[in-house]
Every structure is written in structure tokens, then in C-alpha cells.
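Engineer: make a model of this:
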Amino acid sequence: MKIITILGARPQFIKAAPVSRVLREKHTELIVHTGQHYDSNMSDIFFEELNIPKPDYYLRVGSGNHGKQTGEMLEKIEEIVVAENPDYVMVYGDTNSTLAGALVAAKLHVPVIHIEAGLRSFNKKMPEEVNRIMTDHVSEFLFCPTDTAVHNLKNENITHNVFNIGDVMYDAVLYNKELAEEKSTILSEHGLDKKGYHLITIHRAENTDDVQNMNNILEAFSKIEEVKVWPIHPRTKHKLAGYGLDLDSIPNLKVIDPVGYLDMLTLEANALKIVTDSGGVQKEAYFMKVPCVTVREQTEWVETLEEDANILVGTDVGKLLDAVRKEVSPSYRDAFGDGHASEKIVELIEKR
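Structural biologist: The predicted structure is shown next:
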């Protein structure tokens, strides 16, 4: 088979690594990197650490409004798909890169493989929600990470070629966890003690595009006494500067540049708690058995909410502080498969 894989953002590089490893044993894969994440700390380092082959095409689309960004991707991806004539186009998750790849393939009658299909937050104000719904409805193969995702698709009358194969991010974590412990020096670099800090990641538009939300989040952070480590997303940094919000006044806050995958796994595994608005980080916290506090009103990863393994707080200062301070002891069941999702994906495509 000849498959074109569309990637564009940090979480997609992580998800693609284990699948590409299995796929390339027998088949041809061409990687198209849209450049949606273009900072070297958000892109290049992941290809290097995860041993993902260098992209065959790099579109350098960069940031921009949704229409401009997606439109430029549509034009450039279409040229590649027409020229390469693949058997399938494979997309991951819920970014603008995902939607652009799926739309191009569907209009050119190339079957779409959607990995991480069926997720729903039921909040269409999130651009990711619109992207994932539209992608699911034009896909030929829908590989779901959980039973909940399969159920969501059934509710939308999508039942053909729908499979719960587990979560490819779990594959990646299991494969790279020991490597991270061996190679990462991020804790010593920043003078961090194991289980001596909270890890923060904030980047979702619903938070960063709302100055009041960011004010509330920073107010809560200023009242958390323990050490806090924040690998800050470039977009978040830009937004905070535009709002004139100062991080220097927050006690015990270490703001650092974005980190690679191995360093991020190390930071997650050794944190007291993780405070995030990222879907991927919610899951990685669950995989690492580290309690999570999610700065959103909904989550597509409802399995993580059991036994307060993950607590939704929105941007309410009091709820955020209470959740960070709450003592929890979740049991963490195997809700995301057995760590062999990648092999199952390739086997199912081959069979059909």
C-alpha cells in the first residue's frame, strides 16, 4: 500500500510515531508536514526523538486565522495527493491539518483513515470539535481509542469500518517511557525534585483568546504555594504579552521553553499534579498515574474523570485551587487499550 500521512502539530507527531514504525515494515508511507506547528521546540525535536522519518513534503503553512491556514493547506495538500495518487490518506486527531487532509482526500475519492476518531466534547465553540466531526463524516476507516468514541459515532449513524483499537498515544508512552528515564535531564537542569512540583500546560484558544479566563488562571496559579513548572506554548506567550499579563509576579513559577517529548514524559511522570487544558496531556497524566486538573468545562476523554483521576474546573479560581489541593487516590483502569493499537490499525487496513 501507498499511504500519505498528514501531520502538523506536536500531538500528531507523537501519535504517528508508533503507527509509522509498523506501517513501514511492509508498506510505503509519505509524510506531509503542514507546518501548523513550526517552532523547532514544537516540531523538529519530535521527529528526532521519536525517530519519525523526515517529512517527504514540508508545506510551511505556519500560523494564521483558521480560514487562511486551512485554505492554504487545502491547496498544497491537493497538489501532493494528485501527484502521488495514494491508496489512502491518513490523518490524526482534530487539528486544521487533520480537516484539510480529510477534505482533500474525500473530494479526490481517496479513502480517509482517521486515527483517534469518535471523540466529542459536545462544544462546537472549540475549533477542534468542528474539525473532528467533519473528519469523521468523510472517513472510510475510523479507528477509535475507547468504547465511548465508538458510541459517539453510532449516535451519528457512523457504523461502517469503525474499530476500537485502543489509543496510539498509549503505544507511544509505553515505548518511550524507559528511554525518557534514561536520557532526559530536564529535572536536574531546572533544579526540580521528583514529586516536588506541579506541571502546567495552557494553550487552548478557549482560554488563551479570553483575557478574563487567563486572568483567572494566573490568579489561581499565584495562590498555589508549591513549585510550578510551565513549558509555555509560543501562542500562549504571545497572547499573555498582548494582554499585558505578567508571570514574574507569580511565586514559585518556573516558566520554561517548550520541551521535547522525552522531557515532557519525564516532567509528567514526576509531577505532584498536572494542570492543563490539553487533551493529550490529560491522557498522558492518566497513563503516568498522575492526578490531573483540567482547565476546561468539558473533556472528550471522559474515561479519565473516574475517581477524580482528572477533575474539570473551567477557569473558576476557587474550583481550580480546590482541585489542586484535593487528596485523590484513583485506581487507573486500562481504559485505553493494551499498547498495541498501531499493529491493530495496520492489520485491519491490510485485511480490507
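Engineer: CA only for contacts and neighbour counts going forward, please
Structural biologist: OK.
Engineer: can you map out the strands along the stretch 1-150 of the chain?
Structural biologist: Under the criterion DSSP state E, counting those that start in this stretch, strands of the stretch 1-150 of the chain are mapped to 2-7, 28-33, 57-58, 88-92, 112-115, 141-144.
Engineer: Ala285 contacts Gly279, correct?
Structural biologist: No: assessed by C-alpha atoms under 8 Å, Ala285 is found out of contact with Gly279, at 10.1 Å.
Engineer: the more surrounded of those two?
Structural biologist: A count of neighbours by other C-alpha atoms under 10 Å puts Ala285 above the other of Ala285 and Gly279, at 24 against 14.
Engineer: one step back: okay if I get the strands of the stretch 1-150 of the chain as TSV plus distance to Glu189 and mean neighbour count?
Structural biologist: What follows is those, written out as TSV (distance: least, C-alpha to C-alpha, whole Å; neighbours: other C-alpha atoms under 10 Å):
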stretch	distance to Glu189	mean neighbour count
strand 2-7	31	24
strand 28-33	31	20
strand 57-58	32	16
strand 88-92	33	26
strand 112-115	35	27
strand 141-144	38	27
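Engineer: turn those strands into JSON lines, columns for distance to Glu75.
Structural biologist: JSON lines is the format used below for the strands of the stretch 1-150 of the chain (distance: least, C-alpha to C-alpha, whole Å):
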{"stretch": "strand 2-7", "distance to Glu75": "14"}
{"stretch": "strand 28-33", "distance to Glu75": "13"}
{"stretch": "strand 57-58", "distance to Glu75": "14"}
{"stretch": "strand 88-92", "distance to Glu75": "15"}
{"stretch": "strand 112-115", "distance to Glu75": "17"}
{"stretch": "strand 141-144", "distance to Glu75": "24"}
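Engineer: whichever strand or helix holds Arg235 - contacts with which helices or strands?
Structural biologist: Under the criterion of DSSP states H and E, Arg235 resides in helix 234-243. Here helix 234-243 touches helix 205-208, going by 3 or more C-alpha pairs under 8 Å, 6 or more residues apart in numbering; DSSP states H and E.
Engineer: please give me the structure for this one as well, since I'd like to look at both together:
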Amino acid sequence: MESHTPVSTADRIKTQRPFSLSRFFLRWEWLMIVLIAIVGVINTRISPYFLNVVNLFDMTFNFMEKGLMALPMTMIIISGNIDLSVASALAMSAATMALLFKHGVSIWIGAGIALGIGIFGGWLNGKIITRIQLPALAVTLGTYALYRGMAFVMLGDIPVKGYPAAFTYIGQGYIAGTPVPVPLIIFLIAAVLFGLLLHKTSFGRKVYAIGNNEDACRYAGVDVERVKVILYMLSGAMAALAAIVMAARFGSTRTDIATGYELHVITAVVLGGTDIFGGRGTMLGTILSVFLLGIIEWGMSLKMIPGQVQQIVSGSVLILAILLPNVLGKMMKR
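Structural biologist: Alright, predicted model coming up:
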């Protein structure tokens, strides 16, 4: 009598195909690398100082917070969901920390509480989505307004300043004796951890499986609701961490902090090759996309292009990022 080894839904998602050199070099990550090189050459023409090692490292100060939020957003979008409230969760966490500091609480205790607030905000998103069975788009659009409003209620229009040097080092400092910024190291450590979580654990396989066929996952015994809640809690945690890094970088906190960042974060994820409809994507693609967008923004800043025009560019890149995978996908299937 033959024995049959059960195959999980997550394992059935990926079908093995023979290795193809053409498909390998058509991988989305290679496109990201080529685009980074092209934009780098263009920026070199704009400013001869672009390739200076110190300038290259300093450039990363400007987009590490977006990168931190893009990591869990990758997993959320792969699962077939979305989180529009990330930037507002950042603002709410930053405002909480600033309010506590303003009233004499240690900045480190405030940072810990802010982290908890971010996680709670993510948990609330996940619970509303899974318990009430509402679309993630609608729920997080609501909490987008709720969390930003709470930040305004806590701080009003008056910024909080005067953070201690030991705290601002997190956002402004360098690793001793090197030009490597502390925020870059924080991002790279987080990127490795999220990469391992998505690509090397059963939890990550469940994320892919849910994005491909949520109903099949339920029939296979996957606790879909639990996975979703965890994903949103991770998103809240990274939004809070980004709030800490950002407040430390600016040395102050305002309620309009990170306004519009949700667009940049989603653009980074989709441009990195994650399917906006779920089921496909890689953490490496998102990481490369974060650097690509950061270099583009840095180049526009060198050219002193107005912020409104930069916003138009970001929106255009998002549209192209949604359309281009369909073209590349058809080429890879040949």
C-alpha cells in the first residue's frame, strides 16, 4: 500500500520549473539594479559630488523611515491586503512619545510606550478587518484619519523639541569611525529579519498562500485571521520604530510628521515587484526599490525640483510599477 505525504497549501503554491537563464536575468530584482545604476549615472551628471562616499551614505538618512515601513507592507500586500494608515500610525506614535517627554517622562520610556502604541494600532487594524470582515482598504483609510487626528489632539500645532543627544544619535549619528549612518544599520538589520521571516519560515509561506487563495488556506487549517493580525501588528511596530528614528533625526516632533509617506511606502513595495493583488513579491525587491526611490528623490533635491513636482513623479512611478509587472510577467512565461 502506497504512503502519501500530505502537501500543504503553501507548498503547492510554488510549482517547480526548469532553470532558465533568460528568466533568471528577467527577474524584477535585476531590473531594480539596472535602474539604480542608470539613476546613479544621471545624478552624477547633475552633481559631481554625488559619488562621494560620505554623500552616498548621508543620502540614506532621508528615506530609511520609509524603508522600515515598507518591510511589513511587503508582507501585507503579498497577503492580498493593504495598510493606508502607516504614516498616521507613525505620527500617533511620535506624538505619544513627544507628549510624554514634554511632561517630564524619560525619552526612552516614551519611546517604549510609543512602540506599544504602534503595535496596538496595528492590532486594532487587524482585528477590525478580520472580526468584522471589512475590506482592509476601507478600514485602514478610516484609521489613517483616526490616528492622524489623535496626533493633532495630543500635540496641537506646537512642536516638541529638546531631545537629549543620546536619543538624537539614533537618527543623526554614525557608527564609530565610519561614514555609515545609524538609521541605515537599523534598516539593514530589520530588512534581514523580515527577509528571513518571509522567505525562510512557515509563517512567510502562509503569507504567500493567503495571497494566492485565502479560502483554500482556511480549508487547509491555516489560521488566516491570526496571520493577518500579526502582519498588521508588525506594520504598527515598524511605523513606531520609524517614528522614533524620524523624531531623533529631526530633533523635534510635529503632528504633520510623515504626511504623505503612505504613498511612498506603497510605491516602494509595488515598484519592488510585489503584486498589488497579492500572492507574489520578494523582500529583496522592496529593499532595492527603497534605495532606487531614495536616489531618485535625492537627485530631484539636487536639482531643487519643488515638492509638488516630486509628488507627481511618485504618483507616476506608482502607476508604472503597477503596469510594468504585467509586461515582464508575460515575457517570463515565454
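Engineer: quick check: TM-score for this pair?
Structural biologist: Scored against TM-score structural alignment, normalised by the length of structure 2, the superposed chains reach a TM-score of 0.25; 143 aligned residues with a C-alpha RMSD of 6.8 Å.
Engineer: buried residues in the following helix or strand past the helix holding Arg235 of structure 1, which are they?
Structural biologist: Next along the chain after helix 234-243 of structure 1, taking DSSP H and E as the criterion, comes strand 253-256. Using 16 or more other C-alpha atoms under 10 Å as the test for burial, strand 253-256 of structure 1 gives 253-254.
Engineer: packing partners of strand 253-256 of structure 1?
Structural biologist: Using 3+ C-alpha pairs under 8 Å, 6+ apart as the test, strand 253-256 of structure 1 ends up in contact with strand 227-231.
Engineer: what residues of the strand it packs on count as buried?
Structural biologist: 227-231.
Engineer: any idea how far Phe167 of structure 2 is from Ala138 of structure 2?
Structural biologist: Here Ala138 of structure 2 is placed at a distance of 36 Å from Phe167 of structure 2 (C-alpha to C-alpha, to the nearest Å).
Engineer: quick one: which of these two has more around it?
Structural biologist: In this view Ala138 of structure 2 and Phe167 are compared by other C-alpha under 10 Å, and Phe167 has more residues nearby, 19 against 14.
Engineer: which residue sits closest to the more buried one, ignoring its sequence neighbours?
Structural biologist: Spatial nearest neighbour of Phe167 of structure 2, chain neighbours left out: Ala248 (6.1 Å); criterion: C-alpha to C-alpha, 6 or more residues apart in numbering.
Engineer: the one you found and Phe120 of structure 2, how far apart?
Structural biologist: 22 Å.
Engineer: check Gly110 of structure 2 too.
Structural biologist: 15 Å.
Engineer: same thing with Asp11 of structure 2?
Structural biologist: Asp11 of structure 2 is 32 Å from Phe120 of structure 2, by C-alpha to C-alpha.
Engineer: which of those two has more residues huddled nearby?
Structural biologist: Higher neighbour count among Asp11 of structure 2 and Phe120: Phe120, with 17 against 13, using other C-alpha under 10 Å.
Engineer: is the more buried one in contact with Gly236, as I believe?
Structural biologist: Yes: between Phe120 of structure 2 and Gly236 a contact is recorded at 7.2 Å, counting by C-alpha under 8 Å.
Engineer: could you point out which element follows the helix or strand where Leu146 of structure 2 lies?
Structural biologist: Taking DSSP H and E as the definition, Leu146 of structure 2 sits inside helix 136-155. From helix 136-155 of structure 2 onward toward the C-terminus, using DSSP H and E, the following helix or strand is strand 160-161.
Engineer: now do the contacts for Thr96 of structure 2.
Structural biologist: 110, 113-114, 117, 151, 154 (C-alpha atoms under 8 Å, 6 or more residues apart in numbering).
Engineer: now do the helices in the stretch 201-350 of structure 1.
Structural biologist: According to DSSP state H, counting those that start in this stretch, the stretch 201-350 of structure 1 carries its helices in the segments 205-208, 211-223, 234-243, 261-269, 279-287, 317-325, 341-351.
Engineer: Val81 of structure 1 and Ala106 touch, don't they?
Structural biologist: No: if you go by C-alpha under 8 Å, Val81 of structure 1 and Ala106 don't touch, sitting 10.9 Å apart.
Engineer: and Ala89 of structure 2, how far is that from Ala138 of structure 2?
Structural biologist: To Ala138 of structure 2, Ala89 of structure 2 is 16 Å away according to C-alpha to C-alpha.
Engineer: swap that for Val245 of structure 2, please
Structural biologist: 29 Å.
Engineer: same check, this time on Val309 of structure 2
Structural biologist: Distance, Val309 of structure 2 to Ala138 of structure 2, using C-alpha to C-alpha: 28 Å.
Engineer: again, but for Met73 of structure 2
Structural biologist: 16 Å.
Engineer: with Ile322 of structure 2 instead?
Structural biologist: In terms of C-alpha to C-alpha, Ile322 of structure 2 sits 20 Å off from Ala138 of structure 2.
Engineer: go on, Ile78 of structure 2?
Structural biologist: 18 Å.
Engineer: equivalent analysis for Leu90 of structure 2, please.
Structural biologist: With C-alpha to C-alpha as the criterion, Leu90 of structure 2 and Ala138 of structure 2 are 19 Å apart.
Engineer: now swap in Ser289 of structure 2 and tell me
Structural biologist: 26 Å.
Engineer: and for Cys217 of structure 2?
Structural biologist: 23 Å.
Engineer: again, but for Tyr219 of structure 2
Structural biologist: According to C-alpha to C-alpha, Tyr219 of structure 2 and Ala138 of structure 2 sit 26 Å apart.
Engineer: same check, this time on Ile46 of structure 2
Structural biologist: Distance from Ile46 of structure 2 to Ala138 of structure 2, by C-alpha to C-alpha: 42 Å.
Engineer: right, and Ile4 of structure 1 touches His33 too?
Structural biologist: No: the criterion here is C-alpha under 8 Å, and Ile4 of structure 1 misses it with His33 at 10.5 Å.
Engineer: please, which helix or strand holds the residue lying closest to Val224 of structure 2 once chain neighbours are set aside?
Structural biologist: Sequence neighbours aside, Arg218 is the residue nearest to Val224 of structure 2 in space, at 6.5 Å (criterion: C-alpha to C-alpha, 6+ apart). Assessed by DSSP H and E, Arg218 of structure 2 sits inside helix 214-219.
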